Each structure stands twice: as C-alpha cells, then as structure tokens.
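Undergrad: Need a 3D model of the following:
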Amino acid sequence: MFTGIIEDLGVIQNLENDKDNLHITVRSGFTSELQIDQSVSHNGICLTVVKIDNENYTVTAIKETLDKTNLGNLKIGALVNLERAMKLGDRLDGHIVQGHVDQTAVCKSVEDLDGSWVFTFEYDSSLHNITIEKGSITVNGVSLTVVNSKHNSFSVAIIPYTFENTNFHAIQKGTVVNLEFDVIGKYVKKIMGKNLAL
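TA: Down below sits the predicted model:
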C-alpha cells in the first residue's frame, strides 16, 4: 500500500531482458535502507526488490506488468518516481494507492501558467475506468486531484514542488504515463454496474 507521495527520484542504471521479464536496476538515495523482498513503487508500479548492490537495487517486471505499464519505454538514465510502502500508523498525505497500474495514458498538452502547470492526459475509455471532478488519480505514482474530468481524458494541476521533485518535469506532449484510478471509485463502479445489470 502506498500514498502517492514521492520520496525520491531514482535513476535507471541498467535494463536486462531475461526471457519475457525485465530486470531494472535503479540508483536511489534510500537504497541503503532497503531489504530484499521489500515493495517499492516505481512510477506507480509495485515491484519487489530482488538484489541490492551499494547505491543500486534491482527489481523484476514480468510480462503482465510490461504489457500494462510504461516500463517497457524506460532507458538508461531515465528518472523514475519512487515511494516505499507506507507504514501502519503514518499519516496518509495522498490517497490510498495500491501500486497496481490500471492502464497507461498519453500526455496531450502541458500548459505553463506562470507558477504552476496543467497537464492533460487521454486514455482508452474502452477499459471503463473513470475519473470524477476533484477526485483522486495516480499518475506515474503521484497522488493528484482531477480537474476537467471527461469521458476519456482529465487534467491535473502541478505545483512547483511536485514539478521539480518528480519526473513531471520530464513529461511532455506524447509522453506515456501510468494511471491508477481511485480504488474506492473502482469498487463503486463495479457495484453499480452489477446493480444496473439486474
């Protein structure tokens, strides 16, 4: 379980294909605090630490994960948003994030508002995921508030701190990002869908 509050920007050090899997080696400021088998969110994707080597650690993404996320687009030197799993009893500063990406989206525009930015993303609506105005959304692991919610797109407003301390500063028109829709909204949608089918 995560909160969507990014702790660190990791730097991709190595990418190694192994059959249908991808071993991803990341350099992070908190590597020394990690243990094998711990969960870490990478751009919103919960992955397990399988190796630690000084400032670097390695996680493995399987085909299912690669098919549904933007991990296959990673390059050496790319920045990834990192968050360790939350501790019970900590403040929940973002919202409840599972680390299970629902689908990807494409950035359609970035608007500079002289002190903040508005990013607009478009996603495939055939998967029946939804956003609501002022609801929660996770973009590349970052907990954000939806503005301008539409059938297959939404926007988020980004403050300077988030822009500078996450990989939002590297997102531009055409960039593919990971989305995790609000878990409460997903349950409500599923229940309402069943009731409507009766």
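
Undergrad: From now on I want contacts and neighbour counts done on CA atoms only, so please keep to that.
TA: OK.

Undergrad: Name the residues of stretch 83-90 that are buried.
TA: Under the neighbour-count criterion of 16 or more other CA atoms under 10 Å, stretch 83-90 has E83, R84, A85, M86 buried.

Undergrad: Strands of the protein, start to end?
TA: Under the criterion DSSP state E, the chain carries strands at the ranges 8-18, 21-27, 39-42, 45-53, 56-61, 79-84, 103-112, 117-123, 136-139, 142-147, 153-158, 176-181.

Undergrad: elements contacting the third one?
TA: I take that to be strand 39-42. Judged by 3 or more CA pairs under 8 Å, 6 or more residues apart in numbering; DSSP states H and E, strand 39-42 is in contact with strand 45-53, strand 79-84.

Undergrad: The fifth one too?
TA: In this structure, strand 56-61 packs against strand 21-27, strand 45-53, with contacts taken as 3+ CA pairs under 8 Å, 6+ apart.

Undergrad: Distance to N70 and mean neighbour count for the ones you listed - can I get that in CSV?
TA: CSV is the format used below for those (distance: least, CA to CA, whole Å; neighbours: other CA atoms under 10 Å):
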stretch, distance to N70, mean neighbour count
strand 21-27, 12, 21
strand 45-53, 10, 19
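
Undergrad: okay if I get the ones you listed as TSV plus distance to Q172?
TA: Formatted as TSV, those follow (distance: least, CA to CA, whole Å):
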stretch	distance to Q172
strand 21-27	23
strand 45-53	21
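
Undergrad: ok, longest helix in this structure?
TA: helix 183-197 (DSSP state H).

Undergrad: Next, the structure of the following sequence, for comparison with the previous one:
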Amino acid sequence: MFTGIIEETGIVRSVKKGARSAVLTIGASGILKDIKTGDSISVNGICLTVTSFTPTEFTADVMHETMIRSSLSRLPSGSMVNLERAMPANGRFGGHIITGHIDGTGIIRSMERDGNAIWYTIRTTKEILRYIVEKGSIGIDGISLTVARLSENDFSVSVIPHTARQTTLSVKRVGDTVNLENDCVGKYVEKFLGAAAPLNNIFSYSQN
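TA: Presented below is the predicted three-dimensional model:
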C-alpha cells in the first residue's frame, strides 16, 4: 500500500520489451538506501516488485495486464518517473490509500495557472469518472491529489508549487498520458451494495 506522497523522481534507464511484457531499469537514489529484492515500489503509481538493484538503479518486471492498463508501454528511456516505497506500518499517512493497481489512463487537456497553483484538466473514460467525486481523492501517476472540479468528460486538480516541483507534473505537457487510480473505497461500496448504476445516470444533474 502507498500514500501518494512521492519520495523522489527517478529516470528510466532502459525498457526491454518482450512480446507481452517488459523489464524496466530505473535510476534512483534515496529510495535505494534500504531496498531489498522483492520490495514494492510505486513507479508512476504502478506497484512494481524489485527484481534486482545496485546502489544507483533497480529493475522490475512489468506484466501484460500492467502494460495495457497503464502508460508504461509508452515510456521511452530517459523519462522521469515518480517513485514511492511501500508505506511502513509505523509511518505517517499523509495522502490517501493507493494500491498501485492502475484503473486506466487519462489525457491532459489543459494546464492553467491560477496564482501560484496550476490547474490540470484530465480527460478520461466514463468507467473511471464514475468513481470520482468532487473534493475526493485520485491518484495521478502515483500522486495523491484532490479533485477540484468534475464534468461529464473530465476532471481537474489544482496543484501547489511544491507538488509540481517534486514530481513529474513539472515536465508534463498538454496531450501527455497519465496513470489514474480511483479511490478504492468507492469501488468496494459499489460492490457491497450490488449492481452498479448505469453509466448514463452518473451525471443526471446539469453541467455548466
């Protein structure tokens, strides 16, 4: 389990693609100080298992399901990625519950400055939007963020300068793809309550 508080950014050293999988090598520093083979590390919000490491980098296998659900298949060597180690049992819970299991992706539609903050508007599918609520939490490339606005086709978050500087948001551009993980609480509630509501009834209220 992760919290969405990014510890550092790393660099993709290499991507070795197979027919239905890949092996990533990622350069890092701080998170490698107490790393062990088998540890979980969130890479752009995706929970990956460390298969080997050196003092300056680690490798992880990426299975087919992860490739098709996330943006990892499109990451070239040299890409910056967000990194977070699994949450320690005695650690502070600064963000929200992030499992590292990506629900899908979104596309950055716009980036607008608002004083010292930046608004990111992200278009995604109705299957993902159904679990997003205004003022609720969402994981964007592994970053715990608060939903500030929600519409039928997209949602927006307002990002403070510190978060932008410490994460890959500082290098994102309009049109870039990001990994999205919904707050898992909503999915569990829906499962326990029974059949899901039809997608076309989600936005029954009027939109501006």
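
Undergrad: Overlay the chains and give the TM-score.
TA: Put the two chains on top of each other and the TM-score (TM-score structural alignment, normalised by the length of the first structure) is 0.94; 197 aligned residues with a CA RMSD of 1.7 Å.

Undergrad: Distance to A197 of the first structure for the strands of the first structure - can I get that in CSV?
TA: Listed next are the strands of the first structure as CSV, based on distance: least, CA to CA, whole Å:
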stretch, distance to A197 of the first structure
strand 8-18, 44
strand 21-27, 39
strand 39-42, 36
strand 45-53, 32
strand 56-61, 36
strand 79-84, 39
strand 103-112, 25
strand 117-123, 25
strand 136-139, 27
strand 142-147, 28
strand 153-158, 26
strand 176-181, 23
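
Undergrad: Contact partners for A105 of the first structure?
TA: Going by CA atoms under 8 Å, 6 or more residues apart in numbering, A105 of the first structure touches F121, E122, Y123, D124, V176, V177, N178, L179.

Undergrad: neighbour-wise, which of the residues you listed leads?
TA: Ranked by neighbour count (other CA atoms under 10 Å), those have L179 at the top, with 28 neighbours.

Undergrad: thinking again about what came up before, any idea which of the contacts of A105 of the first structure is closest to N148 of the first structure?
TA: F121 (10.5 Å; CA to CA).

Undergrad: F53 of the second structure against D34, yeah?
TA: No. Using CA atoms under 8 Å, F53 of the second structure is not in contact with D34; the gap is 11.0 Å.

Undergrad: Setting the sequence-adjacent residues aside, check what's closest to the residue nearest to the spatial centre of the second structure.
TA: Nearest to the mean C-alpha position of the second structure, counting by CA atoms, centre = their mean, stands D141 at 2.5 Å. Distances taken as CA to CA, 6 or more residues apart in numbering place N44 nearest to D141 of the second structure, at 4.2 Å, with adjacent residues excluded.

Undergrad: Run a quick neighbour tally on that neighbour.
TA: 31.

Undergrad: For it, give me its contacts.
TA: N44 of the second structure neighbours (CA under 8 Å, 6+ apart): V81, N82, L83, I140, D141, G142, I143, N179.

Undergrad: Give me the buried entries from the residues you listed.
TA: Neighbour-count burial (16+ other CA under 10 Å) applied to the contacts of N44 of the second structure gives V81, N82, L83, I140, D141, G142, I143, N179.

Undergrad: Excluding sequence neighbours, find me the nearest residue to the third one.
TA: Right, L83 of the second structure. Leaving aside its sequence neighbours, L83 of the second structure sits nearest to V43 (CA to CA, 6+ apart; 5.1 Å).

Undergrad: Format the contacts of N44 of the second structure as JSON lines; extra columns: distance to L150 of the second structure.
TA: What follows is those, written out as JSON lines (distance: CA to CA, whole Å):
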{"residue": "V81", "distance to L150 of the second structure": "26"}
{"residue": "N82", "distance to L150 of the second structure": "25"}
{"residue": "L83", "distance to L150 of the second structure": "27"}
{"residue": "I140", "distance to L150 of the second structure": "15"}
{"residue": "D141", "distance to L150 of the second structure": "19"}
{"residue": "G142", "distance to L150 of the second structure": "20"}
{"residue": "I143", "distance to L150 of the second structure": "18"}
{"residue": "N179", "distance to L150 of the second structure": "17"}
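
Undergrad: Of all pairs in those residues, which one is the farthest apart?
TA: Across the contacts of N44 of the second structure, the longest distance by CA to CA is 13.4 Å; it joins L83 and N179.

Undergrad: what touches both of those two?
TA: N44, G45, G142.

Undergrad: mind listing what the second one touches?
TA: Taking CA under 8 Å, 6+ apart as the criterion, G45 of the second structure is in contact with 4, 82-83, 100-102, 139-143, 179-181.

Undergrad: ok, it to D141 of the second structure distance?
TA: 5 Å (CA to CA, to the nearest Å).

Undergrad: any residues in contact with both of these two?
TA: N82, N179, L180.

Undergrad: got the contact list for the last one?
TA: For L180 of the second structure, the set of contacting residues under the criterion of CA under 8 Å, 6+ apart consists of G45, I102, D103, G104, T105, G106, I138, G139, I140, D141, G142.
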